[in-house]
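Student: Compute the structure for the input listed below.
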Amino acid sequence: MSNPVINNFGRMGNGGYPAPSATELQGMYDQPAYAGPRQGGGYMTLDSVVQRTAAMLATVFAVGAITWVAVPDRLFLPALLIGALAGAGLGMFLAFTQRVNAATALIYAAFEGVFLGAVSHAFEQWKPGIVIQAVVGTAMVAGGMLFVYKIGAIRVTPRFTRVVVGATIGVFGLMVVNLVAYLFTDDGLGLRSGGPMAIGFSLLCIVIAAFNLVLDFDMIERGIRQGAPQKMAWLAAFGLTVTLVWLYIEILRLLGYARD
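Tutor: Sure, this is the predicted structure:
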């Protein structure tokens, strides 16, 4: 006699549910394989981050070139102040609210373009050839940090993140204090006077900016891996642009000090 328990188990596979028939199995086999989310289907991808970052950097370069060429010398200081204040204000708003979309990201990039165009023009008049050196230096640092991140030489741990974020807040706090100190002394705290302290401070800022790039790379990789929504690609591009602009400015300053 056959065992009724074994027979019942054979009829109720898949955790107690009836086993599929041959027709059902054939239908399951004939279904197309899963090919991942469709392009533009709502998930952040590496391509989407690269495209948005490229759009922001292209806006920075285009507006910067227009500012460099079209703005008269007497208006460079107003342009610099408008670009710096508007860019800083909008950047802080986007960083704290994270309401980054195509419009706000590109407007921020345009303000940064005005600021960088004015600053770069002033530095180029002061030290010819310095701008291209700063651009190449920024690209080399960014490429180097991407390389060491991809090979795993730097691991983004919670402790690493806390240290980098704390150091970033600290140096920006020192910048604000240094600006206030200019109201009372000609050199402020000496952080931007061109002396040994200024060189050391710029080197420190470059190192911290480079580590912020690692945090940006890690955020992008985790977002893609975890299926972040497509709108997060603009936030990732914004973060990269902010860090690259800061890195460029600090390298430009350091090269200026070195020229002296």
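
Student: CA only for contacts and neighbour counts going forward, please
Tutor: Fine.

Student: From Ala102, how far off is Gly42?
Tutor: Here the criterion is Cα to Cα, to the nearest Å. By it, Gly42 lies 15 Å from Ala102.

Student: chain center to the host helix or strand of Ile220, what's the gap?
Tutor: With elements delineated by DSSP states H and E, Ile220 resides in helix 196-225, which encompasses its position. Relative to its chain's centre, helix 196-225 lies at 10 Å (Cα atoms, centre = their mean, to the nearest Å).

Student: Equivalent analysis for stretch 243-260, please.
Tutor: Put simply, stretch 243-260 sits 18 Å off its chain's centre (Cα atoms, centre = their mean).

Student: Proceed likewise with the subsequent sequence, for comparison:
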Amino acid sequence: MESRNPVFGRSEQFSRGGYATFDARTPSADDLQGMYDKPAASWRNTDRMTLDDVIMRTASLFGVLLVTAVAVFALVEPSDPILAPLVFGGAIVGLVMSLIISFSKKIRPALMFVYAAAEGLFVGGISLLFNTLYDGIVAQAVLGTLGAFVAMLALYKFGVVKATPKFTKILMIAGFGYLAFGLINMLVSWISGNNAYNSPLGWLIAAFGVGLAAFFLVLDFDFVEQGIRNGLPQEYAWTAAFGLVVTLVWLYIEILRLLAILRGDD
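Tutor: All right, here's what the predicted structure looks like:
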């Protein structure tokens, strides 16, 4: 199964059997003796990507995002005129960085940190606005995001949900459909002021978005597993970490939106 995630989809290294290749030449007796005399290889001297590498790099990117978001949430007032530029600026810079990173053939950790900082501005500002309207909603959204992550990881780990080709195809179609819906809804909202999320079925649309983002985590877990299995160089842990952070930000925003709709009558 090839990756369909925009972050991993252009990389053959994250497909099944995609990276590791072997010399077909029959080794000589001297070659065999040389291999026998070498010390046993470990993850430290093979420079191959491991799960620990992915975890550490995910934590570093998420740490930058979290620090930036908390700074905006704690230091900026909802009525401060700088809030809107921070939110829209962070969203635009984050989008541009994500496109450059996803379509670049070179792994760019520096741009990933820029993305994390920009998304921190966006997430922190949006969280501040929502929390002003609905007190305590941010804490609920954070707990919901962590709960969804743990639940999907458990479902994937125990084989309840598998990233089969059919599952991936359906999920990608749903993802592109939801993206198209979001763009159309945004355009209609700007023109007429009508927002589909404010309709009686708004909570159902938002719940669909939460479920879609959560299931995309399964694809992320599978892509990471295949990358490790294929023996990727350690630097590809940055790509894996970036993909996870992108999905987690999406999941958090969707949960925040759903909670706001459910609490709309408070």
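
Student: so what number do they get for TM-score?
Tutor: Scored by TM-score structural alignment, normalised by the length of the first structure, the superposition of the two chains gives a TM-score of 0.84; 235 aligned residues with a Cα RMSD of 2.3 Å.

Student: Give the buried residues for the helix holding Ile220 of the first structure.
Tutor: 198-199, 201-203, 205-218, 220, 223-224 (16 or more other Cα atoms under 10 Å).

Student: so that helix aligns onto which residues of the second structure?
Tutor: When the second structure is aligned by TM-score structural alignment, the counterpart of helix 196-225 of the first structure is residues 200-229.

Student: Show me what Val49 of the first structure lines up with in the second structure.
Tutor: Aligned by TM-score structural alignment, Val49 of the first structure pairs with Val54 of the second structure.

Student: Secondary structure element for that match, which one?
Tutor: Assessed by DSSP H and E, Val54 of the second structure sits inside helix 51-75.

Student: mean distance, that helix to its aligned residues in the first structure?
Tutor: After superposition onto the first structure, the average distance of helix 51-75 of the second structure to its aligned residues comes to 0.8 Å, using mean Cα distance after the TM-score superposition for the first structure.

Student: now the angle between helix 202-229 and that helix, please.
Tutor: Per axes from the mean of the first three to the mean of the last three Cα atoms, to 10 degrees, the angle that helix 51-75 of the second structure makes with helix 202-229 is 140 degrees.

Student: so what does helix 51-75 of the second structure touch, helix or strand wise?
Tutor: Contacts defined by 3 or more Cα pairs under 8 Å, 6 or more residues apart in numbering; DSSP states H and E place helix 51-75 of the second structure against helix 109-133, helix 236-262.

Student: out of these, nearest to Ala180 of the second structure?
Tutor: Of all these, the one in closest proximity to Ala180 of the second structure, counting by Cα to Cα, is helix 236-262 (15.4 Å).

Student: and that closest one, how far from the chain's centre?
Tutor: Relative to the centre of its chain, helix 236-262 of the second structure is centred 5 Å away, using Cα atoms, centre = their mean.

Student: for stretch 4-23 of the first structure, same thing?
Tutor: The answer for stretch 4-23 of the first structure is 54 Å, by Cα atoms, centre = their mean.

Student: same question, stretch 135-151 of the first structure
Tutor: Stretch 135-151 of the first structure has its C-alpha centroid displaced from the chain centroid by 13 Å (Cα atoms, centre = their mean).

Student: how about that stretch: buried residues?
Tutor: The neighbour-count criterion (16+ other Cα under 10 Å) identifies Gly137, Thr138, Val141, Ala142, Met145, Leu146, Tyr149 as the buried residues of stretch 135-151 of the first structure.

Student: Looking at the residues you listed, which is nearest Gly16 of the first structure?
Tutor: When those are compared for distance to Gly16 of the first structure (Cα to Cα), Tyr149 comes out closest, at 47.9 Å.

Student: What residue, apart from its backbone neighbours, is nearest the closest one spatially?
Tutor: On the basis of Cα to Cα, 6 or more residues apart in numbering, the spatially nearest residue to Tyr149 of the first structure that is not a chain neighbour turns out to be Val214, at 6.5 Å.

Student: just Ser189 of the second structure next, same as before
Tutor: Leaving aside its chain neighbours, Ser189 of the second structure sits nearest to Asn195 (5.2 Å; criterion: Cα to Cα, 6+ apart).

Student: Neighbours of that neighbour, how many?
Tutor: When neighbours are defined as other Cα atoms under 10 Å, Asn195 of the second structure has 14 of them.

Student: How about the contacts made by the residue nearest to Tyr149 of the first structure?
Tutor: Met145, Leu146, Tyr149, Val156 (Cα atoms under 8 Å, 6 or more residues apart in numbering).

Student: go with 10 Å
Tutor: Residues counted as contacts of Val214 of the first structure (Cα atoms under 10 Å, 6 or more residues apart in numbering) are 142, 145-150, 154-156, 161, 164, 208, 220, 240.

Student: Next: Phe147 of the first structure.
Tutor: Taking Cα under 10 Å, 6+ apart as the contact definition, Phe147 of the first structure lies against Val141, Ala153, Ile154, Val214.

Student: residues contacting the aligned partner of the second one in the second structure?
Tutor: Right, Ala153 of the first structure. Taking TM-score structural alignment, the alignment pairs Ala153 of the first structure with Val160 from the second structure. The contact partners of Val160 of the second structure, by Cα under 10 Å, 6+ apart, come to Met152, Ala154.
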